[in-house]
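# Here is my input; please provide its structure:
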Amino acid sequence: MPAVTVQSTLELPRVPMPDPETTPQRPVRSVTTAPQGFEGEGFPVRRAFAGVSMRDLDPFIHMDQMGEVEFAPGEAKGTAWHPHRGFETVTYMIDGRMEHQDSHGGGGVITDGGTQWMTAGSGILHIETPPEALVMSGGMFHGVQLWVNLPRANKWNPPRYQSIEGPQATLLSSPDGGALVRVIAGDVAGHQGPGSTFTPVTLIHATLSPGARLVLPWRPDFNALMYGLSGRGAVGPDLRPLDASQLAVFGPGGALTVTAAERPDSRTPEFDVLILGGRPIREPVAHFGPFVMNTKAEVMQAVEDFQNGRLGVAPADRLPHTTPGEELK
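Model (predicted):
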């Protein structure tokens, strides 16, 4: 994985080991396997949150693992122009490149450990599509898109766009150097990630060497989820097995534990996991397509506003997508 790496994790700040006497480890409440699906114009995804209670996910709404897939020339696909309202989209590119453009002036290329953090707020149009050169050449594509809910008080905030380049992530290591911890947003043991969020959340990509163990201090008022990106290992104090494309939901406590398998699978020698959590919003959720509001009436208003052009206008120099003539339908 070409997401940000270092030559020696021993040169990085260490995540201190939480005191087991005062900081109980969070038990694993469930492990689910993400089913396969397709998104946008047909690129393959894993629906990471399928079958998990919204109560366990709050403040998160939806997460897709995009790929990991090797596109042949002409195969790469993205999305058409489409609207959002009421939440934030977080696109983390592990491998490959994705172009973003929105009706509020945000845009750029997300690549190799970079993150796009887009606050849809009161409403926005955007597109995510592979660059033309990638479509022509083909190549590896692997990323994650996460939807973070906004509290009622922030759903009508003006749209905002953050581009977080891979090298901006805060890099830490486990005490023995066996794990590389990339903090994209939130705080880990006093080390702050670069992402700015309305809803308090922590987002981490960790890579563990074979047999390595990582124990992270975790805010007791946050929920806690861990998703296997590649490789295999175990999570929690009882070493519950976790493989690629599986999601672990943790119970209460002050620390998270993940251990990489001693004998990795044949495809990758390391165990890569996405670790995320946030302070639950505990408000009603009305979710329909690209709109996440508090009531059905608000969702219906969002649909009407989109149909009447009140969620923004795609710029004159808008990016094309791979199925011409279908945008904004």
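
# hey, let's count contacts and neighbours off CA atoms from now on
Fine.

# which helix is the longest one in the protein?
helix 296-307 (DSSP state H).

# list the buried ones in that one?
Glu298, Val299, Ala302, Val303, Phe306 (16 or more other Cα atoms under 10 Å).

# Ok, stretch 186-202 next?
For stretch 186-202, by 16+ other Cα under 10 Å, it's Gly186, Asp187, Val188, Gln192, Gly193, Pro194, Gly195, Thr197, Thr199, Pro200, Val201, Thr202.

# Now the terminal residues of it, how far apart.
Counting by Cα to Cα, to the nearest Å, you get 4 Å between the two ends of stretch 186-202.

# Quick check: the farthest pair among the buried residues of helix 296-307?
Across the buried residues of helix 296-307, no pair lies farther apart than Glu298 and Phe306, at 12.3 Å, counting by Cα to Cα.

# give me every residue that touches the nearest residue in space to Ser230 that is not next to it in sequence.
Nearest residue to Ser230, sequence neighbours excluded (Cα to Cα, 6 or more residues apart in numbering): Ala244, at 4.6 Å. Residues near Ala244 by Cα atoms under 8 Å, 6 or more residues apart in numbering: Tyr227, Gly228, Leu229, Ser230, Gly231, Arg232.

# Return the subset of those residues lying in strands.
With strands defined by DSSP state E, the entries of the contacts of Ala244 inside them are Tyr227, Gly228, Leu229, Ser230, Arg232.

# to compare against the first, here's another:
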Amino acid sequence: MKTKNIELIVAPQTPHFVGDGFRVHNFIPSVHGLDMKRMSPFIMMDYNSKYHFPPSEIPKGVGVHPHRGFETVTIAYKGKVAHHDSAGGGGIIGEGDVQWMTAASGVLHKEFHEAEFSKTGGEFQMVQLWVNLPAKDKMSSPKYQGITNEKISKFILPENAGIIEVIAGNYKETKGAASTFTPVHLQNTKLNKGGKASFSFPANFNTALLLIEGSIKVNDAELVPTDHFALFKNEGEEFSIEAMENATVLVLSGEPIDEPIFAHGPFVMNTREEIIQAIDDVNSGKFGYLED
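Predicted coordinates for the structure are as follows:
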């Protein structure tokens, strides 16, 4: 097996607000070198780095909006979010939980700070990923996977190095709880200071990591600090990380979907005509109804 080395390390970009409840740094697709085609099947990544929201009687968030053609994956590190969609999916995503919504043929949804969290305020830290769907599945039925931390499989690393929470795909023989349409690996790696972990993914899979907490050294060579994103080359299969201090690392790797991407706002399809159809379908009420 050949070593998979880092191609690019990216500092967090200037943050912006999505609605009034999510202060995010966008890595995919706004950073040069991290466009949708290069990062497929990961076509968007917003990172709400640790941010303190003051108490509010009215929950902050994002009101009703549509999606078609992909999946949204929200990973909560700090704070709580309430989700509702027009296909009947929904629930509270708390610290350590994951929400995996398949928009597919189309849903309306909304996301707000959970009511009690909103009233008390506090630290908020989340990642939202958009995972593309292949053309044959873009118009499949919407579904919702609410994955609490208790349901997430955990691999205990030897020598008190830490644990790996396997959200999707697998780590060694430990399989993730989420079902996916194409091969996707998504893992929260939580290392104690000095702890090490090794990973192996096919050379052609698009592979990256995001430093949620702490700092790490990759392949005994390159330092990646807090809130930074590291993209790996599509060469080699194996890499290792070592925690310079207690660290949480989101590791993602997926098989590219080799199809045209035509994206417009909340829709990601394969052609311009499909985007026009999506807009028509929203306007004609085919995405259902959801109260604002």
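
# between Glu298 and Phe306 of the first structure, what contacts are shared?
Both Glu298 of the first structure and Phe306 lack any common contact, where contact means Cα under 8 Å, 6+ apart.

# Quick one: map Pro241 of the first structure onto the second structure.
Under the alignment (TM-score structural alignment), Pro241 of the first structure pairs with Leu223 of the second structure.

# Likewise for Ser53 of the first structure?
Counting by TM-score structural alignment, Ser53 of the first structure corresponds to Asp35 in the second structure.

# Give me the distance between the match of Pro241 of the first structure and Ile241 of the second structure.
Using Cα to Cα, Leu223 of the second structure is found at 10 Å from Ile241 of the second structure.

# neighbour-wise, which of those two wins?
A direct count of neighbours by other Cα atoms under 10 Å for Leu223 of the second structure and Ile241 places Ile241 higher, at 24 against 16.

# Look up which helix or strand the corresponding residue of the second structure for Gly108 of the first structure falls in, please.
Alignment note: Gly108 of the first structure maps to Gly91 in the second structure; criterion TM-score structural alignment. Using DSSP states H and E, Gly91 of the second structure maps to strand 90-93.

# Which residues does that strand contact?
In contact with strand 90-93 of the second structure (Cα under 8 Å, 6+ apart) are residues Ala76, Lys80, Val81, Ala82, His83, His84, Gln99, Glu114, Tyr144, Gly146, Thr148.

# can you tell me which residues contact the counterpart of the third one in the first structure?
Under the alignment defined by TM-score structural alignment, Val81 of the second structure corresponds to Met98 in the first structure. Contacts were defined as Cα under 8 Å, 6+ apart; by that measure Met98 of the first structure touches Val109, Ile110, Thr111, Glu128, Thr129, Pro130, Pro131.

# What separation do you get for Met98 of the first structure and Thr259 of the first structure?
For Met98 of the first structure, the distance to Thr259 of the first structure equals 31 Å [Cα to Cα].

# ok, now Pro220 of the first structure?
For Pro220 of the first structure, the distance to Thr259 of the first structure equals 21 Å [Cα to Cα].

# Those two: which has the busier surroundings?
The neighbour comparison of Pro220 of the first structure against Thr259 (other Cα under 10 Å) goes to Thr259, with 25 against 17.

# The more buried one -> the second structure?
With TM-score structural alignment as the criterion, Thr259 of the first structure lines up with Glu242 in the second structure.
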